[in-house]
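1. predicted model and sequence follow; I will ask about them next.
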Amino acid sequence: MAEPRPWIEGYVRAWDSNDPDDIAALFTEDAVYYTEPHSRPWQGRDEIVAQWLERQDKPGEATFEWHPVCVTESAGEGVGVVQGVTTYPDKTYSNLWIIRFAPDGRCREFTEWWMRHDAK
């Protein structure tokens, strides 16, 4: 499963709900989540859910627009590179995500790069 749309729709749903089950459904048991490149990742689904909830946004606080940059698949596993823009009422970020998919469509490794737009 290399098509990122269903996974990203689930991610946005979890982002808006902050429901632990919605978050957990996105990731394999042993997934790793890099909140920025070269940082210590959140390791395992339980830590991902706990850290997500510790840093959660308010439901509906942000909008996320995205498009795929590159999608590949090999031996049933896929990689999606996604470029997006996250807009909050008072700030905007450009995002680049690398999503490594397990054969069942859940994420086994997630890395995000984000850059805040300059205030105008």
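-> Cool, the structure landed.

2. can we go C-alpha only for contacts and neighbour counts from here?
-> OK.

3. buried ones in stretch 112-120?
-> For stretch 112-120, burial by neighbour count (16 or more other Cα atoms under 10 Å) applies to 112, 114.

4. which helices and strands sit right next to the longest helix anywhere in the chain?
-> Counting residues, the longest helix found in the chain (DSSP state H) is helix 5-17. Counting contacts by 3 or more Cα pairs under 8 Å, 6 or more residues apart in numbering; DSSP states H and E, helix 5-17 is packed against helix 20-24.

5. may I see the buried residues of the helix it packs on?
-> Residues of helix 20-24 classed as buried: 22-24 (neighbour count, 16+ other Cα under 10 Å).

6. from these, which is closest to residue 53?
-> Taking Cα to Cα as the measure, residue 53 sits nearest to residue 23 out of the buried residues of helix 20-24, at 9.1 Å.

7. against that first model, consider the following:
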Amino acid sequence: MRRAPHHPVRTERALNTCESPYPPPYPPPGRLRRAAPGGSDPGRTRRRTAGKLTAAQVSSWTDAYLEAWRTKNDTAAVRLFTPDAVYEAVPGVPAQTFRGREAIGRYWRDITAGQSDMTGRHGTPVVTGNRAAVELWVTLRAPAINPDGDHWVTFLESNILLFTPDGRCRRNTEYWNLQMGRLQPPQGWGTA
């Protein structure tokens, strides 16, 4: 069972380093609308992806995803997904496939509980239709994964995402590699 990251500590875009430990507010102003009363997400704001999905929209979604991870905020995390979303932490492994917001929230609470000092960044998303691929580079402390020394681990991850027109994710399939220690991305990492 994957007991590793999905919990941020500092969000940075590849090639762009934030001075603040928090990313700018996402999505950008003017891209929000209130959910209709009685809708599936009453009172919450959602991004609109009317028309073609863009790399900028996926970047905003990924920034919010990393911030939810960093802050261990399962409520913010599940709002990024549709009510019936599928989250595959390890594709093809039923015990690592989470269906629906409740299961995704439970996974996030469990997975982030033992993590600290997370720093996350993402590369430039590659978008086709309503699908996107985005690379993540995440470092964090996880004593359960790396009981030696200072407990640093690095996750090198690529996520394949399927979006709905309102900007939420319907499916997230992760492909990741875990390395012990706090590694830095190589030059040119994350560029499409």
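-> It's in. Here the structure is a predicted model, which is why all the values come from computation and not from measurement.

8. where in structure 2 does the longest helix of structure 1 fall?
-> Counting by TM-score structural alignment, helix 5-17 of structure 1 pairs with residues 59-71 of structure 2.

9. how about whatever residue of structure 2 lines up with residue 97 of structure 1: what's its closest non-neighbour residue?
-> Matched by TM-score structural alignment, residue 97 of structure 1 corresponds to residue 159 in structure 2. Leaving aside its chain neighbours, residue 159 of structure 2 sits nearest to residue 174 (4.6 Å; criterion: Cα to Cα, 6 or more residues apart in numbering).

10. so how far is residue 120 of structure 1 from the alignment partner in structure 1 of the one you found?
-> Alignment note (TM-score structural alignment): residue 174 of structure 2 maps to residue 112 of structure 1. From residue 112 of structure 1 across to residue 120 of structure 1, the span is 25 Å (Cα to Cα, to the nearest Å).

11. same check, this time on residue 100 of structure 1
-> As defined by Cα to Cα, residue 100 of structure 1 lies at a distance of 35 Å from residue 120 of structure 1.

12. redo the buried residues of helix 20-24 of structure 1 as TSV? Include distance to residue 68 of structure 1.
-> TSV is the format used below for those (distance: Cα to Cα, whole Å):
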residue	distance to residue 68 of structure 1
22	22
23	21
24	23
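
13. looking at the residues you listed, which one is closest to residue 51 of structure 1?
-> Scanning the buried residues of helix 20-24 of structure 1 for proximity to residue 51 of structure 1, where the rule is Cα to Cα, the winner is residue 23, at 10.7 Å.

14. where does residue 103 of structure 1 sit: helix, strand or coil?
-> coil (DSSP: H, G, I helix; E, B strand; the rest coil).

15. what's the burial count for it?
-> By other Cα atoms under 10 Å, the residues close to residue 103 of structure 1 number 16.

16. got a list of what the closest residue to residue 41 of structure 1 other than its chain neighbours touches?
-> Using Cα to Cα, 6+ apart and skipping the chain neighbours, the partner closest in space to residue 41 of structure 1 is residue 34 (4.4 Å). By Cα atoms under 8 Å, 6 or more residues apart in numbering, the residues touching residue 34 of structure 1 are 40-42, 109-112.

17. what do we get in structure 2 for residue 34 of structure 1?
-> Using TM-score structural alignment, residue 34 of structure 1 sits opposite residue 88 in structure 2.

18. that match and residue 65 of structure 2, how far apart?
-> 15 Å.

19. cool, residue 165 of structure 2 as well?
-> Applying Cα to Cα to residue 165 of structure 2 and residue 65 of structure 2 gives a distance of 18 Å.

20. again with residue 117 of structure 2
-> Residue 117 of structure 2 sits 16 Å away from residue 65 of structure 2, taking Cα to Cα as the criterion.

21. same thing with residue 167 of structure 2?
-> Noted for residue 167 of structure 2: a distance of 13 Å to residue 65 of structure 2, by Cα to Cα.

22. on that earlier part again, quick one: the helix or strand where the match of residue 174 of structure 2 lies to structure 2 mean distance?
-> For residue 112 of structure 1, the element it lies in under DSSP states H and E is strand 107-116. Superposing on structure 2 places strand 107-116 of structure 1 at an average distance of 0.6 Å from its equivalents, by mean Cα distance after the TM-score superposition for structure 1.
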